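Q: Provided below for reference: sequence and predicted model.
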Amino acid sequence: MAAPRILVVGGGFAGMECAHKLERILKPHEAELRLISPQAHQLYLPLLPHVASGVLTPQSVAVPLRRMLHRTAIVPGGAVGVDPKAKAVVVRKINGETVVERYDYLVLTPGSVTRQFDIPGVETHAVGVKTLAEAAWIRDHVIAQLDLAAATSDRAERESRLQFVVVGGGYAGTETAAYLQRLTAAAVKRYPGLDPTLITWHLVDLAPRLMPELGERLGDKAMRILQRRGVKVSLGVSVEKCTEDTVTLTDGRSLPCRTLIWTAGVAPSPLVATLAAETNRGRLVVRPDLTVPGLDGVFALGDAAAVPDVVKGGDAVCPPTAQHAMRQGWAAASNVAAALHGEPLAPYRHKDMGLVVDLGGIQAVSKPLGVQLSGLPAQLVARGYHLAALRSGTARFRTVANWGLNAVAGDDYVRTGFQAGRPATLASFERTDAYMTPEEIAETVSTYHYAPTRPEL
């Protein structure tokens, strides 16, 4: 008899960790392991602001799946639909071919996409910080604005190119604004024709506080650090609309601006909607053992699942953080193996270890295990945590080397230009329009002719 097939959808924190642990706890003959991912790497999202500012190279935060996984076949594509009744996943491979992958056990970790809130112009003119391509594009774009501002003789155009807006006062938005402000403040010294006072960074968030999860003291500390650098922080305010060269805020201000970076929260992957299963604010409802009620052999975790937080109790669910996703991956692997062996499943349980926010240089705010830190001690904790969370020694070495080189030698502000002609829209980077309807999924699954299992591409 053929070994049961365990199919993991998504190669992020939860998916890669699950597959990695399954390789360790299952013998080769016990199961066939397959992982579906359009990118052949696990992306360490918390360090994307470092990539966007040029402090780290892209390779530092992208751990190749094939370096970590040795028995798992990588299916190079994106899952665009799931048919739980047929126990099948429709995959659109990176070459455009559509295939159907059968499973006995399915681990869903499709992650999340940037939340847009249907604000006019955002889908067309904003860019997120969710992918490696977006981080690389942002760096090129920001440096290009300095180049173009230096080239133009039109003062209005120059001012619009030197104003930058980041929406979202959470960790991603705050770190992105902090790191990119440092980039432009240092880079403008190489442009003798530009007035440094024209460069303005705006951090906008609808919440009344910056990073409320950190508490009032640390949130205010982070805001003061940003304000001392000249970042204009606007709380209780959001974007009303935007165009190619203007961002209009809900308080009536109209900012001439050609750079809108959108980090105002995340939404579960659109793949969740193809299952027709119960959701909680868009995330799949799951039991404490990570199984999806009513779907045989299906586990869900990470950003796309509303995993009960049994430590906090009540109706609390785990926040969509890398810390929880990694540990849920380990728990899911243990439970899948237990289900395979006919053993009882265990609930996922993890107490949050705290939060770290790196603001660049020696400035940071952190709350490890409830202890409030700022300045150099917080920075040491933040970077120590990131190094521990990176999944390969090579990635850790590259990261430390990049941090050290940047601290000693600074940056040369090179604009590669390789993405100059690429449209900078949320949809083009995050492929939110690629998913099938339930009818399309059913038709594809019913008419697909299954070929014998082939090696990975």
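A: Here it is on my side, so go on. Residues are numbered from 1 along each chain as shown.
Q: can we go C-alpha only for contacts and neighbour counts from here?
A: Fine.
Q: Which parts of the protein are helices?
A: With DSSP state H, the ranges of helices along the chain come out as 13-25, 48-52, 58-61, 65-68, 122-125, 132-151, 155-161, 171-187, 216-228, 322-340, 375-389, 393-409, 426-430, 438-447.
Q: Report all helices and strands that the last one contacts.
A: The helices and strands touching helix 438-447, judged by 3 or more C-alpha pairs under 8 Å, 6 or more residues apart in numbering; DSSP states H and E, are strand 73-83, strand 88-93.
Q: closest to Thr243 out of these?
A: Closest of those to Thr243 is strand 73-83, at 30.8 Å (criterion: C-alpha to C-alpha).
Q: next, the one to line up against it:
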Amino acid sequence: MERPRVLIVGGGFAGVQCARGLERELSESEAEISLITPDDYQLYLPLLPQVASGVLAPEAVAPALRRVLRRTRIVPGAAIGVDTSAKVCVVRLITGELVNQRYDWIVLTPGSVTRTFDIPGLDRRARGMKTLAEAVWLRDHVIAQLDLAAVTHDEAERAARLRFVVAGGGYSGTETVACLQRLTSAAASRYRRVDPRWIKWHLIDHAPKLLPELGDRLGHKALQIITARGTQVSLGVSVSAVSEGSVTLTDGRTLASHTLIWTTGVTASPLIDTLGAETVHGRLAVRADLQVPGMEGVFALGDAAAVPDLAAARGAGDGPPPVCPPTAQHAMRQGRRAARNVAAVLRGRPTRPYEHRNLGLVVDLGGRDALARPLGVELSGLPARLVTRGYHVAALRTSNARCRTVANWLLDATTGNDFFRTGYLAGQPATLSGFEGTGEYPTPERVRELAHDSSVAGEC
């Protein structure tokens, strides 16, 4: 008898946690588990700013999936469409070949991509902090600006090279500007013709507060820390245009700069649009047990799903319950619940709703600075530093990654950093859509055609 096929789409926090859970919940004879992902590692996103600043090596935040998963079949590609009526997932392999993967149950965890707007020049000039490739490229780019500033005799050109703009005052943007500002300040001491005082970092956000999720006191503390280091923070402001050598803001200012780092939030993967299903602010609408209404055998979770936040709903009064924010904390716990619910369905047992108590938030500002709010307790200084780094080490999936991360931190604290360029993607176009692959998704109608197209290869 053929085993039921459980197909997981996406190798992020939710997908990998679901696969791990299914390996524990189900025996090998009960189901065949497959995971579709273009990468053979699980990226730990919260530490990407430290990769960009050179504190951590890329390997430290990217545990190999084959260390994490034992029985799961890994399909090297990206899902570009799902025909839920035919129970077929259309996959573009890393070779570019299209294949149709059939399933009995599918768990959609395609994650999110950087949210962009129709701003002139943004698609060609902005860089994100969402993938490992972006972090590595960005480190090279920032150091290249110092190299170029050190050899030019044009003062205006030098000023533009040494001005860096980060859009987005959330966790990613604040940690990115904090870590990279420390990188450029330390690196400047190695250059004869670059004065650290010439380096200008700007953090802009349309919101009136920095890190509002941390609360007023810790948000203000974060603002104090990064401004004390020399970063200029502009709130209530956004980007109106980007050119090769300048960033124009909505308040009328034009900043001469060759660097715009775009971290203004995320939106669900374009894969969700191929389903033709109900969405909530772009995220796939799901029930509390993570199943998609009206789609047999389909579960969805993580950043791409609007999962009802039952814990928050208790204090929200009347009206529809709020949805879980797109955080790693929720994604991992939803992955565990999804694994249990898929196993329950396969065995003919009832599912249970996802419910989670928020454990708190942590922000690493580089050096000795950190802020944390575990279980509602506000921390700063050394206690926050210990909580923040302890949380990150515990969240990494393998002992190998934990050892690499701790070793990198110790090396950075004792011997400092080496500021060099790797030459990664030198001379190649680097765009948000190119790094995150957001332009390769067909329409729902085209997905149905591909699912029934005999010229498309079958199982790979």
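A: Yes, it's here. The model shown is predicted, which means the values in this text are computed figures rather than measured ones.
Q: Per the alignment, name the residue of structure 1 opposite Ala370 of structure 2.
A: Using TM-score structural alignment, the partner of Ala370 of structure 2 in structure 1 is Ala364.
Q: so what's the most centrally placed residue in structure 1 up against?
A: Compute the mean C-alpha point of structure 1, and by C-alpha atoms, centre = their mean the closest residue is Lys130, 4.0 Å away. Contact analysis of Lys130 of structure 1 by C-alpha atoms under 8 Å, 6 or more residues apart in numbering lists 45, 48, 113-114, 430.
Q: And it, how far from Thr416 of structure 1?
A: 20 Å (C-alpha to C-alpha, to the nearest Å).
Q: Equivalent analysis for Val307 of structure 1, please.
A: Shown here: Val307 of structure 1 relative to Thr416 of structure 1, a distance of 41 Å by C-alpha to C-alpha.
Q: Name the residue in those two with the higher neighbour count.
A: Neighbour totals were compared for Val307 of structure 1 and Thr416, and Val307 leads with 30 against 14 (other C-alpha atoms under 10 Å).
Q: That one contacts Thr291, correct?
A: No: using C-alpha atoms under 8 Å, Val307 of structure 1 makes no contact with Thr291, being 9.6 Å away.
Q: So what does Thr415 of structure 2 match up with in structure 1?
A: Residue pairing (TM-score structural alignment): Thr415 of structure 2 is matched to Ala409 of structure 1.
Q: which ones are touching its match?
A: Counting by C-alpha under 8 Å, 6+ apart, Ala409 of structure 1 makes contact with nothing.
Q: thinking again about what came up before, tabulate the helices and strands packed on helix 438-447 of structure 1 in JSON lines, adding columns for mean neighbour count.
A: What follows is these, written out as JSON lines (neighbours: other C-alpha atoms under 10 Å):
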{"stretch": "strand 73-83", "mean neighbour count": "23"}
{"stretch": "strand 88-93", "mean neighbour count": "22"}
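Q: Save those strands as TSV, and put in distance to Cys318 of structure 1 too.
A: Shown next, in TSV, are those (distance: least, C-alpha to C-alpha, whole Å):
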stretch	distance to Cys318 of structure 1
strand 73-83	24
strand 88-93	26
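Q: between those strands, which gets nearest to His324 of structure 1?
A: Nearest to His324 of structure 1 among those is strand 73-83; the distance by C-alpha to C-alpha comes to 22.6 Å.
Q: average offset between the closest one and structure 2?
A: By mean C-alpha distance after the TM-score superposition for structure 1, the fitted strand 73-83 of structure 1 averages 0.4 Å away from its aligned residues in structure 2.
Q: Could you list the residues in contact with that strand?
A: Taking C-alpha under 8 Å, 6+ apart as the rule, strand 73-83 of structure 1 contacts 9, 33-40, 88-94, 271, 274-275, 434-438, 441-442, 445, 455-457.
Q: so who does the residue lying closest to Gln291 of structure 2 once chain neighbours are set aside touch?
A: With C-alpha to C-alpha, 6 or more residues apart in numbering as the criterion, Gln291 of structure 2 has its nearest non-adjacent residue at 4.3 Å, and that residue is Phe299. Residues in contact with Phe299 of structure 2 (C-alpha under 8 Å, 6+ apart) are 105-108, 286, 290-292, 338.
Q: now, which of the residues you listed lie within strands?
A: Using DSSP state E, 105-108 are the members of the contacts of Phe299 of structure 2 that sit in strands.
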